[in-house]
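J.: Requesting a structural model of the entry that follows:
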Amino acid sequence: MATTPASPSDLHTAANAIRMLAVDAVAKAKSGHQGMPMGMAEIAVALWSKHLRHNPANPHWPNRDRFVVSNGHGSMLPYALLHLSGYDLPMSEIKNFRQLHSMTPGHPEVEITPGIETTTGPLGQGLGNAVGMALGEKLLAKQYGSVIDHHTYVFLGDGCMMEGISHEVSSLAGVLGLNKLIAFYDDNGISIDGEVKGWFRDDTA
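T.: Coordinates of the predicted model:
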């Protein structure tokens, strides 16, 4: 499915809609994390509207681009994107954010929410999953040719980069030449425990 171009004003409006959905859902649930959705809304909207190849009517389209949110505590970002993009995720489920048996659990869970590619929560795990998906694409493309040609996009934050798994899988991705893996690092220098500069000084860029 081709992406649809959008004007800058449309993108800005969509980003603000994501921010407000996140704020309202977290407030209603009285728990959750709205910081990541608010901070990454603009890049998410630009990615989904201009680059990501996906099909809301067929979430399991084999050659879709993969989108992974490694910083899964910011789950209202993918939920808002899925809702606004026309996936089977109605407003009633957005209002049930973080409630038992809802389609919008506190962290994204595969096979519960249409359009969620993998379960994330433990920081850094999603990056590892994304590396695996990108490797899978490369192996399938070698076997089947141009019929397999998709990208894997992953969002991650400071907490993800502070975990050892992120260092290992990033090294592996480089060694294997996974050039269809694209990571967006929300490097804002803050975590749930406060500023990270006192205990995280690696030059991860």
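J.: hey, let's count contacts and neighbours off CA atoms from now on
T.: Noted.
J.: Quick check, central residue of the protein?
T.: Nearest residue to the geometric centre of the chain (Cα atoms, centre = their mean): Val69, 2.7 Å.
J.: mind checking how far the closest residue to it other than its chain neighbours is from Gly177?
T.: What sits nearest to Val69 in space, not counting adjacent residues and going by Cα to Cα, 6 or more residues apart in numbering, is Phe155, at 4.9 Å. Counting by Cα to Cα, to the nearest Å, the gap from Phe155 to Gly177 is 19 Å.
J.: again, but for Leu135
T.: 9 Å.
J.: ok, those two, which is more surrounded?
T.: Neighbours were tallied for Leu135 and for Gly177 using other Cα atoms under 10 Å; the higher tally belongs to Leu135 (21 against 13).
J.: Contacts only, for the closest residue to the more buried one other than its chain neighbours.
T.: Among residues not flanking Leu135 along the chain, Leu178 sits closest, at 6.6 Å (Cα to Cα, 6+ apart). Going by Cα atoms under 8 Å, 6 or more residues apart in numbering, Leu178 touches 131, 134-135, 138.
J.: Another for comparison:
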Amino acid sequence: MGMADMAVALWGRHLRHNPANPQWADRDRFVLSNGHGSMLLYALLHLTGYKLPIEELKNFRQLGSKTAGHPEVGHTPGVETTTGPLGQGITNAVGMALAEKLLAAEFNREGHAIVDHHTYVFLGDGCLMEGISHEAVALAGAWKLGKLIALYDDNGISIDGQVAPWFIDDTPRRFEACGWNVIRGVDGHDVDAVDAA
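T.: Model prediction:
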């Protein structure tokens, strides 16, 4: 729930989605790469009107509930992709953003942008420690996926605890080196600052 303020800014002010039609083709995509934080996603889905009643939130991580420990596509309304292994979500998000770019090139015409959505991904330190995330970030930069927006929870911890002894990357510089536009110094607990970024 540590990214809740970022989620409020994104889901309340930017994300285009329709709880009544979760499969709307031109919806924005949201990927929770750090899937062990799934309660945040379930709370967002519940509060924004998806068919996920409070009883399901109370049954979090219980056998048969729609609120598994990690998000599962096809199991919970509004979940775009299954995430579990760290690093998997950013790779899926890159694939979604690439699909948007290719579909837009194929079907959009001047004055008629029928494919025009963004892919947003929440990332944590654990996600970015995985080698596959390095490859996905590099591909996104090389392919100039400008509609892929990553929000990074730079809190110095993963599900296993502090990451300082082994994760010493300068993450903003890594993304910049791969061609990303990086906005630094945003207080992730300031909804207005996240909104402005």
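J.: Any chance you could compute the TM-score here?
T.: Once superposed, chain against chain, the TM-score is 0.84 (TM-score structural alignment, normalised by the length of structure 2); 168 aligned residues with a Cα RMSD of 0.7 Å.
J.: quick one on the thing from earlier: aligned against structure 2, show me the partner of the residue nearest to the centre of structure 1.
T.: Taking TM-score structural alignment, the alignment pairs Val69 of structure 1 with Leu32 from structure 2.
J.: That match touches Ser38, doesn't it?
T.: Yes. Counting by Cα atoms under 8 Å, Leu32 of structure 2 touches Ser38, with 7.5 Å between them.
J.: Would you mind listing the residues touching both of those two?
T.: Residues touching both Leu32 of structure 2 and Ser38 (Cα under 8 Å, 6+ apart): Pro71.
J.: what span of structure 1 lines up against stretch 58-77 of structure 2?
T.: So stretch 58-77 of structure 2 sits over residues 95-114 in structure 1, by TM-score structural alignment.
J.: Okay, buried residues for that stretch please.
T.: 95-98, 102-109, 113-114 (16 or more other Cα atoms under 10 Å).
J.: need the contact list for Ala9 of structure 2.
T.: 191-192, 194-195.
J.: any idea which element the aligned partner of it in structure 1 lies in?
T.: Using TM-score structural alignment, the equivalent of Ala9 of structure 2 in structure 1 is Ala46. Counting by DSSP states H and E, the element that carries Ala46 of structure 1 is helix 35-50.
J.: how far does the lengthiest helix in structure 1 sit from the chain's center?
T.: When structure 1 is scanned for its longest helix (criterion: DSSP state H), the result is helix 8-29. Put simply, helix 8-29 of structure 1 sits 16 Å off its chain's centre (Cα atoms, centre = their mean, to the nearest Å).
J.: okay, and that helix goes to which residues in structure 2?
T.: Following TM-score structural alignment, helix 8-29 of structure 1 has no partner segment in structure 2.
J.: Packing partners of that helix?
T.: Packing partners of helix 8-29 of structure 1 (3 or more Cα pairs under 8 Å, 6 or more residues apart in numbering; DSSP states H and E): helix 35-50, helix 76-85, helix 91-95.
J.: Just tell me which of those helices ends up closest to Ala183 of structure 1.
T.: Closest of the helices and strands packed on helix 8-29 of structure 1 to Ala183 of structure 1 is helix 35-50, at 11.7 Å (criterion: Cα to Cα).
J.: quick one: buried residues of that closest one?
T.: Buried-residue list, helix 35-50 of structure 1, by 16+ other Cα under 10 Å: 36-38, 40-42, 44-46, 48-49.
J.: Assign Asn188 of structure 1 to helix, strand or coil.
T.: When classified by DSSP: H, G, I helix; E, B strand; the rest coil, Asn188 of structure 1 comes out as coil.
J.: Now check structure 2 for the residue matching it.
T.: Checking TM-score structural alignment: Asn188 of structure 1 goes with Asn155.
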